[in-house]
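Visitor: From the sequence below, what's the structure:
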Amino acid sequence: MTNANITLAETEKDDLDAFFQFQLDEEANYLAVFTSKDSNDKTAYVEKYTKFLIDPTINMRTIKVNDIIASSVAKFVIKNDAEITYWIDKKFWGQGIATTALKDFLKTEQIRPIYGRVAFDNHGSQKVLEKCGFVKTGKGKRFANARQTEIGEHIYKISD
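Guide: Here you go, the predicted model:
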């Protein structure tokens, strides 16, 4: 994206309203797949993510484009492994924002290795991880709430 000022800010509770709206998009939800059982339950969404804001094992940032909330990126720990997650508002897809923001995030998030899991058919997200130095290390399967079936996933890892 040309002439865009992309910044990362510590996520605040007020940001969660925008994040909730982003994940309501059906196409985005389908591609993200690893979502909550009821993505329309705003109360549950805000309660869940409010807890994440005070969890010291989670590093959650709001991505802004020209001071407008465009997305989020976070590191969390599951089964002793650090993992990355991000979500981009659909109107910002294909503009390099996720790649730029994730590269910036990885400069400040020092834990390595970090893993990323991506639906087998989410080629855009796979490209973002690869451009940021992640390497495909395996495959898995997971139940995708958005699709109501088990699907394949690619597992990525960055070590340095």
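
Visitor: Please make it C-alpha for all contacts and neighbour counts, starting now.
Guide: Will do.

Visitor: Make sure Lys51 is indeed in a strand.
Guide: No: under DSSP: H, G, I helix; E, B strand; the rest coil, Lys51 falls outside any strand and is assigned helix.

Visitor: which SS class is the closest residue to Asn40 other than its chain neighbours?
Guide: Excluding the flanking residues, the one nearest Asn40 by C-alpha to C-alpha, 6 or more residues apart in numbering is Leu24, at 6.8 Å. On the three-state scheme (three-state DSSP), Leu24 is labelled coil.

Visitor: before we go on, could you also do this sequence so I can check it against the first one:
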Amino acid sequence: MSQQNVTLRPVQDGDLDAFFAQLRDPQAASLAGEVFEDPNDRQGFDAHWRHLRADESVHVRTIEIAEQGGARVVGHIRERTVSDEHRVSFWIERACWGRGITTQALGQFLHEITVRPMIARVPRHNKPAVVVLRRNGFHHVGEESGYDAARGRVVDELVLRHA
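Guide: Model prediction:
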């Protein structure tokens, strides 16, 4: 795994086009813990991001990598409180998988956002996300199953914790 020049920064309006395109990748969506019921619904997507960005309790950052000619938006990472848990989640475009970018971004994010414990809930079949979390000090603390209305099926999740 080579080192990449990974930067986290506040989300800007122009980032949303990249996020929307990333969300619509069916292979990436199949690994995600949270998905939109209709990934082609740009209005719903924009409303979701307006809500996230307006909520002062949500910490969300754009993930960029340096490339020739400038920086490129490759994903996002966030922490928000859900049911009294500080939950972290991340999304990285598929072209960047396996390059260490997500591992670096999560490490930077954990340094910046210091609320603990932080919880990650990951679909059992998303083994790469579990690797990223473990490399950043998360430990397996449980397993849960729940109905996912957007997918129309039960999803088995692994629960990991960072103290």
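
Visitor: Quick TM-score on the pair, please.
Guide: Overlay of the two chains. TM-score (TM-score structural alignment, normalised by the length of structure 1): 0.94; 159 aligned residues with a C-alpha RMSD of 1.3 Å.

Visitor: related to what we said a few turns ago, count residues in the vicinity of the residue nearest to Asn40 of structure 1, would you?
Guide: 14 (other C-alpha atoms under 10 Å).

Visitor: List the buried residues of stretch 92-112 of structure 1.
Guide: Ile97, Ala98, Thr99, Thr100, Ala101, Leu102, Lys103, Phe105, Leu106 (16 or more other C-alpha atoms under 10 Å).

Visitor: Which residue in structure 2 aligns with the last one?
Guide: Here Leu106 of structure 1 is matched to Leu110 in structure 2, going by TM-score structural alignment.

Visitor: My assumption is that its match lies in a strand; please confirm.
Guide: No: under three-state DSSP, Leu110 of structure 2 falls outside any strand and is assigned helix.

Visitor: and the gap between it and Gly70 of structure 2?
Guide: Using C-alpha to C-alpha, to the nearest Å, one obtains 25 Å as the distance from Leu110 of structure 2 to Gly70 of structure 2.

Visitor: which is the next helix or strand following the helix or strand hosting Ala98 of structure 1?
Guide: Ala98 of structure 1 is part of helix 97-108 when elements are defined by DSSP states H and E. Using DSSP H and E, the helix or strand that follows helix 97-108 of structure 1 towards the C-terminus is strand 114-119.

Visitor: what about the helix holding Ala98 of structure 1, how far off from structure 2?
Guide: On superposition with structure 2, the mean distance recorded for helix 97-108 of structure 1 (mean C-alpha distance after the TM-score superposition for structure 1) is 0.3 Å.
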